[in-house]
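*Asks:* Mind folding the following:
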Amino acid sequence: MIKLKSMLSQWLVKLTRRLKNNFYIYLALLFTVLMLLDAGVFHIGQNMRDKSFDFMVKNRISQTQPDPDIVIVDINEASLAALSKEYGRWPWPRQVLGEFVENVQAQRPKAIVFDIVFSDADIYNPDSDAYFNEVIAGSDNTFFPILRLDASQDTLSKLKYSQILGLSAEENADQNATIAAILPHFSGALKANRLGTHNVYPDSDGIVREYRIYHNDAGWHLPSLPLVVGQFSDNNATKIDSVPLPQNMLLNWRGKPFSYHYVSFSDVFTDLASQHKTRSQHEFTNKIVIIGSTAAGLFDIKPTAMDKQFPGVEVLATAIDNVKHRDYLKVWRGKTPYILMSLLLIWATTFAFYFKVDRDKFNSIFTSSQIGLLILSYIGINITNTYIDLTGPILWAVALFGIAKIYALATDRGLQRWLAFGVKSDAENATVIIMPIL
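*Replies:* Coordinates of the predicted model:
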């Protein structure tokens, strides 16, 4: 084993003498190829970006405060238990929700948004359904979700885009194009500018970071529920062409779960129906009221950048908040910036070693520059709502710096004297002694 180590050491010495400073060029070329493969195939840099983004978003110095005019009426476990004796656990007869809407409307809310899909009729309570439909048909500020199904099923659907009221279309839009989606069962909900998708599309690692603001298929523009509600709050009709928002909006989270103002559905429902009310009669005046659920049994929990257990209704609230205030997060990313920044750092580091820049100064400059770039990313997301993704390029530069540093130490003349090779022989065998010279 010792002889093998000795032979390997001698081979490395010969190799370094032969390559000299050209080693740094070869190393940079290798890193360039690996980086290009990652950008096009493996996407390791993208995964690192997501993790660093999650860390910085979760640990911002100051979070943007939730809009106080957004209230979540929570069908929580307590509500399910409180109303179970009279209406069953879930689903309740639609009459319950109809009474809630009718009573809340007396307080003149800005909007009432359902985070509930009403896909089918309640065949056991037709009168209840009729009452609910009558209530929402008489309102002009109730909003309902469309559940967008997988686009691969579009050709199997009989629902045409042209049948959905309020959609905008391009000049060459296919008038016969079909869409796989679940619309509200109730005719009173099928109004222009009152419907939108509420689908959440996680990234490849299963984490929700973005919200699809609109779909653009077959020349038709299908808005999301946050877009419809956000534009309604600005007293504007939904027009995709005039929306200053990206199709996939990076969410500007307002904090950990339950950062918004929550009220229990059963508490509000009971008080609204009571003759002796204890709650403010202006509790929902000019508010965006979102009706959804955090009950564990209804399984509306999403893994997000902020928490692995994040209420789905609060994801919707965050998206509405971002659209309303236009303060969604922006990110400097993409293949081109990633490649260019990586090339810059890789080759700048390489040339510093190749041209033998003063080692102590370069060590200080390199270390401080990498830390400075990370600080720049952190400051950007705290002050400007812009995330400058430099994680991948920095890691490429650090990896190259580490290998180049080891090579530089191995070839340094002063350090070559650090090792001395001696041979000690006896009658039976020979051993190689490696000892430092101080």
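
*Asks:* going forward, measure contacts and count neighbours with C-alpha atoms only.
*Replies:* Fine.

*Asks:* Residue 112 contacts residue 290, doesn't it?
*Replies:* Yes. With contact defined as CA atoms under 8 Å, residue 112 counts as touching residue 290 (6.0 Å).

*Asks:* Quick check: chain neighbours aside, which residue is closest to residue 382?
*Replies:* Spatial nearest neighbour of residue 382, excluding adjacent residues (CA to CA, 6 or more residues apart in numbering): residue 60 at 6.0 Å.

*Asks:* Can you verify that neighbour is assigned to a helix?
*Replies:* No. Under DSSP: H, G, I helix; E, B strand; the rest coil, residue 60 sits outside any helix and is assigned coil.

*Asks:* and it, what does it touch?
*Replies:* 378, 381, 382 (CA atoms under 8 Å, 6 or more residues apart in numbering).

*Asks:* please give me the structure for this one as well, since I'd like to look at both together:
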Amino acid sequence: MTSAHLLRLLRHFSWWHWLAISLLLVLLDYTVLHTSRIIDQRAGDVLLREHAKRRPVSTGVVVVDIDQRSLERMNEAAGSWPWPRSVHGELTDYLARQGARAIVFDIHFNEMDFYRPEHDQAFAETVAAHSNVYLAMALQDSGSGGPMASMIPPAVGVVALPGANPQTRIPVLLPLVMLQHKQPEAMRGGLINFVEDSDLVGRHYLLYKDYQGWRFPSMPARLARDLGWPLPQQGDRILLNWRGAWQHVSYADLYEDAQREQPRRPLMEFKDKVVVVGAAAPGLMDLRLTPLASTYPGVDILATSIDNLRAGDWLGEKPRPVVLPFIALLLGSIAWLFARGYAPTRILYGLLGVNVLVVAIAWWQLGRGVFLPLFAPLAWGWGYFWLCALLAYLKERQQRERAMGMFQRFLDPRVVSDLVANGEINTEVNAESRQVTVLFSDIRGFTTLSETRSPEAIVSLLNRYFSTQVEIIFRHGGTLDKFIGDAIMAFWGAPVNDPDHARHAIAAAIEMAEALVRFKAELTELGHDFDIGIGLNSGPAVVGFIGSRDRLDYTAIGDTVNLASRIEGQTKGVARVLVAESTMLLAQADFSYRDCGLHHVKGREQEVRLFEPGRLGTSGNGS
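*Replies:* Just a heads-up that it's a prediction; the model follows:
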């Protein structure tokens, strides 16, 4: 959209119209489009990372890490990955002896080891011997799976919802090694599905997942149910409250301890802790995108969710529409400030202050376990601010161009732009009373001159004369009011306030008289009858744009103007330049004056004392 289009829209829409349009867009976004959700997500990630750094290491959950070091050191004892499952059984026995409250495997055991079935058998028997071992499951996006009635024993913990069909085939990865070796009661566990938000980042963890009438618990929810931890009353997921670090124990180190004939002091205290066994080695590809890192170990995500339910410190999440009143208040405040004429820079600083306050509130609430989606509202505020700033700029430019077009007729074009930019003249200001000095200049002998020359020559002569005189007026800061036939009207003191308006006006009048002498010399014999008279008067006048809707002129009206015109009429036979006593008194120290006595002027009962000004050291300019 071009600036011309924006200007046209500006003429038809006020700040409040733009506010209504913006609020409608906000409502559409929060109810249908949700395009600004990613702002809450990404900005919230920054807070979550900083918050996680300040949370201490969990005292109730330990991660046994199949790291790269473990893959290398276990080669001799177990071969390459995947290891025989009896290795996991031996580790399970060891952790159970150490008093672990729960042993959770973030490893799938859904496929049988056809080459080493005895190892599967040993692992199945070990898991069956300990009621605190939990195995991983996962719902897949595709596939058929087996029928619910025959594939899923009660130990899995699946709940049939109303209308559930026992013959439904569900693509779920189960620890079928337990079933194969006749240990169905050992198939306790839950889903470890990774949950992505709309931007593919994992911030939540499932509590359960419904599939065709069947409800599958997640691993953290299954532990919570069995161990008596409280669960959220609403929703199928929790927003994770991350920790910056975990108690990690290398799988290889722990396995070596388990193999020792003579026990030693354990690497870590496992009594009454939940132990999560999983793979963080890069080569095993269990790395996920989370707020904390782009390659965050999946086992740490599971540990975080379990720890959140254990401690009851998962993050409460306010629904995004709850901030709509705040957005309306923020945008309404911005619109009100712009409509009141506040400078955009002041509004910008205020908005920055609001940002700091909002981030502080979000951080404070995060510390209390609540995530507030306050960042998209800030983005809407900034977007609306820049829209208003653009509209204010376009409106100001329109006013500036209007002022430039109007005042270039009255003022020196070289200074109009500076005056408008500095706010010294404004087309929106109504007519007002100002202290001004008014100048009238009229040509004498013009009638005689026009009778002896062609119209073209007369027009050329007048244009040359007016150009010279107007240039002098502009150079001394005067405002050209109008041409009245062969007369010029100008004034000082408006639209720009000029405390020395009388001095500047007299200086211009003296220079205009001096320029006339040079001009007459150029005319040779034609200049004999060509002369001017200049009258000046100072006082109050009403100044502003006066006229019809279609044609306005910036002019001065009042008794001060009328007297200046009458003084110009008194110059013939007295002096080229005459000023009223009011003007002389305002610039008494700047010029020399010749007292020309009292004069009776039309429209006034009292006579007016007039003076001929001259440069200091002279006695006037002559008649």
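
*Asks:* Can you give me the TM-score here?
*Replies:* Here the TM-score for the pair of chains, by TM-score structural alignment, normalised by the length of structure 1, is 0.82; 408 aligned residues with a CA RMSD of 3.5 Å.

*Asks:* After alignment, which residue of structure 1 pairs with residue 276 of structure 2?
*Replies:* When structure 1 is aligned by TM-score structural alignment, residue 276 of structure 2 is paired with residue 290.

*Asks:* For the host helix or strand of residue 507 of structure 2, buried residues please.
*Replies:* Taking DSSP states H and E as the criterion, residue 507 of structure 2 maps to helix 501-523. Of all the residues in helix 501-523 of structure 2, those buried under the rule 16 or more other CA atoms under 10 Å are 501-513, 515-516, 519-520.

*Asks:* One more: stretch 280-290 of structure 2?
*Replies:* 280, 281, 286, 287, 288, 289, 290.

*Asks:* residue range for the helix holding residue 507 of structure 2 in structure 1?
*Replies:* Using TM-score structural alignment, helix 501-523 of structure 2 pairs with nothing in structure 1.

*Asks:* Report all helices and strands that that helix contacts.
*Replies:* strand 432-444, helix 455-475, strand 487-492, strand 531-547, strand 577-580, helix 581-586, strand 608-614 (3 or more CA pairs under 8 Å, 6 or more residues apart in numbering; DSSP states H and E).

*Asks:* For those, give me CSV that also has distance to residue 297 of structure 2.
*Replies:* Output for those, formatted as CSV (distance: least, CA to CA, whole Å):
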stretch, distance to residue 297 of structure 2
strand 432-444, 75
helix 455-475, 78
strand 487-492, 79
strand 531-547, 75
strand 577-580, 93
helix 581-586, 86
strand 608-614, 94
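
*Asks:* which one of the ones you listed is the most hemmed in?
*Replies:* strand 577-580 (a mean of 29; mean count of other CA atoms under 10 Å).

*Asks:* what's in contact with that one?
*Replies:* 509-510, 513, 533-538, 564, 567-568, 570-571, 608-613, 621.

*Asks:* tell me the contacts of the residue positioned nearest the centre of structure 2?
*Replies:* A centroid search over structure 2 (CA atoms, centre = their mean) returns residue 382, at 2.3 Å, as the residue closest to the centre. Counting by CA under 8 Å, 6+ apart, residue 382 of structure 2 touches residue 351.

*Asks:* Next one: the equivalent of it over in structure 1 from residue 350 of structure 1, what distance?
*Replies:* In structure 1, the residue paired with residue 382 of structure 2 is residue 398, using TM-score structural alignment. To residue 350 of structure 1, residue 398 of structure 1 is 11 Å away according to CA to CA, to the nearest Å.

*Asks:* Could you pull out the buried residues of stretch 53-70 of structure 2?
*Replies:* Applying 16+ other CA under 10 Å to stretch 53-70 of structure 2 flags 58, 60, 61, 62, 63, 64, 65, 66, 67, 68, 70 as buried.

*Asks:* now, which of the residues you listed lie within helices?
*Replies:* 68, 70 (DSSP state H).

*Asks:* of all the buried residues of stretch 53-70 of structure 2, which comes closest to residue 447 of structure 2?
*Replies:* residue 58 (106.3 Å; CA to CA).

*Asks:* Pull the number of nearby residues for residue 45 of structure 2.
*Replies:* 17 (other CA atoms under 10 Å).

*Asks:* Sticking with it, tell me its helix or strand.
*Replies:* Counting by DSSP H and E, residue 45 of structure 2 is part of helix 37-53.

*Asks:* so where do the helices sit in the stretch 51-200 of structure 2?
*Replies:* Along the stretch 51-200 of structure 2, counting by DSSP state H, counting those that start in this stretch, helices occupy 68-73, 75-78, 85-97, 117-129, 148-151, 176-180.

*Asks:* would you list the ones you listed in a markdown table and tack on distance to residue 140 of structure 2?
*Replies:* Listed next are the helices of the stretch 51-200 of structure 2 as a markdown table, based on distance: least, CA to CA, whole Å:
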| stretch | distance to residue 140 of structure 2 |
| --- | --- |
| helix 68-73 | 28 |
| helix 75-78 | 30 |
| helix 85-97 | 24 |
| helix 117-129 | 24 |
| helix 148-151 | 15 |
| helix 176-180 | 15 |
